[in-house]
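1. Model the following, please.
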Amino acid sequence: MTEEIRSALGIAAPAVPGGSLATPHTYEKLRSNNSHIRVLTLQPSQDASADLRCSIQQQELGMIAGQYESISYTWGSQSLVCKLYCDGGCVIHITANLHSALRRFRFKYDTRRIWADAVCINQADAEEKSHQIPLMPQIYRCALRVLV
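-> Reported below is the predicted structural model:
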């Protein structure tokens, strides 16, 4: 729902747990489309139904081989209906299938470093996608393991 519609209807923007309003995540441009990737660090939760929280960092692919896991999943419906809270309260809208996978793979007591294409590649940036998609075989090969 857009801010204009919310305002006209008298509906407040969704609040991020912790008090601040949810703002869309802004992707930082990759330092190099050919050698850098983004990796998300999924925060732990003992509550399986708790909101998904993460931080996203740029990494040089050759320097982090074996230090992250990648997720292989079906995108399913293209509807971005679920939320991933990241980097201090920003939100990335994700598919229900990715949301379900991240919840399933989230640890209870420790962070988990994950590469998931829908989050780690800026889907709104055609130029970035044109460089990152051909890197995907290498990204999967460099992962510690592929979670399915």
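2. contacts, neighbours, all on C-alpha from now
-> Fine.
3. For the protein, which segments count as strands?
-> For the chain, applying DSSP state E gives strands covering 23-24, 36-42, 52-60, 69-71, 82-86, 90-94, 112-115, 146-147.
4. Here is a second sequence; please produce its structure as well for comparison:
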Amino acid sequence: IDPSLPHFTSDDVPLLKNSKSIRLLKIKPAIFLADVLDCELISVSLDGTATTQAPEFDALSYRWQTADPTYGSRTILVNGKQMQIQESQAQALHRYRRLGCSIDEQWQGKAEYIWADGICIDQSNLPEKTIQVGMMGQVYKKAKRVYIDLGDVPDGWYYALVLMYKYKGSCGIFL
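-> I've put the predicted structure just below:
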């Protein structure tokens, strides 16, 4: 990413003058899995008019990393500007983007937009953050799907989760 690019701020995409306003993220397709996350952020309403109504979206729940500065962050592009996000969130977004390339038909219906709190909520604006965190339940309910990213898990866990999903009904597991 060109370091001379300006930094993204929430002022670039302000929330609507509506108590149910949120931001949604669109991750642009990539040629290679490791390509930089290039995103578009929009502001919509959960209960607005047709012009501001939120499109169908997914929500991403991921493991927030500790405040340990050695863990790192990553720069992504948001509306053509650079933004620093947690490494764990960048990895979760990369995995989510990869789902669109999956041959597994259960992932073929992935929504065009996604809500991810670390980007869609201005973490440095305490009044906004307080309101938006209070709306998270509504956001998750409105989402078409909620993707839970556990981060890097030990070998074998992924296959255990796949088996649990496949046999959830006969095992009494509800995923």
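5. Got a TM-score for the two of them?
-> The TM-score (TM-score structural alignment, normalised by the length of structure 1) is 0.78; 128 aligned residues with a C-alpha RMSD of 2.0 Å.
6. picking that back up, identify whichever of the strands of structure 1 lies nearest to Glu128 of structure 1.
-> With respect to Glu128 of structure 1, and counting by C-alpha to C-alpha, the nearest of the strands of structure 1 is strand 36-42 at 10.3 Å.
7. against structure 2, where does the closest one fall?
-> Residues 21-27 of structure 2 are where strand 36-42 of structure 1 aligns, with TM-score structural alignment as the criterion.
8. By how much does that stretch deviate from structure 1 on average?
-> After superposition onto structure 1, the average distance of stretch 21-27 of structure 2 to its aligned residues comes to 0.3 Å, using mean C-alpha distance after the TM-score superposition for structure 1.
9. Now check structure 2 for the residue matching Leu61 of structure 1.
-> In the superposition onto structure 2, Leu61 of structure 1 corresponds to Leu46 when matched by TM-score structural alignment.
10. tell me, what residue is most central in structure 1?
-> Among the residues of structure 1, Val119 comes closest to the average C-alpha position under C-alpha atoms, centre = their mean, at 3.4 Å.
11. any idea how far Ala143 of structure 1 is from that residue?
-> Distance of Val119 of structure 1 to Ala143 of structure 1, computed by C-alpha to C-alpha, to the nearest Å: 16 Å.
12. Quick one: distance of the match of strand 36-42 of structure 1 to the chain centre.
-> 8 Å (C-alpha atoms, centre = their mean, to the nearest Å).
13. Likewise for stretch 36-47 of structure 1?
-> The gap between where stretch 36-47 of structure 1 is centred and where its chain is centred comes out at 8 Å by C-alpha atoms, centre = their mean.
14. rewinding a little: okay, the strands of structure 1 in JSON lines with mean neighbour count next?
-> Supplementary listing: the strands of structure 1 in JSON lines, determined by neighbours: other C-alpha atoms under 10 Å:
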{"stretch": "strand 23-24", "mean neighbour count": "15"}
{"stretch": "strand 36-42", "mean neighbour count": "22"}
{"stretch": "strand 52-60", "mean neighbour count": "18"}
{"stretch": "strand 69-71", "mean neighbour count": "21"}
{"stretch": "strand 82-86", "mean neighbour count": "21"}
{"stretch": "strand 90-94", "mean neighbour count": "19"}
{"stretch": "strand 112-115", "mean neighbour count": "23"}
{"stretch": "strand 146-147", "mean neighbour count": "14"}
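15. so Arg38 of structure 1 touches Ala118, yeah?
-> No. Using C-alpha atoms under 8 Å, Arg38 of structure 1 makes no contact with Ala118, being 10.9 Å away.
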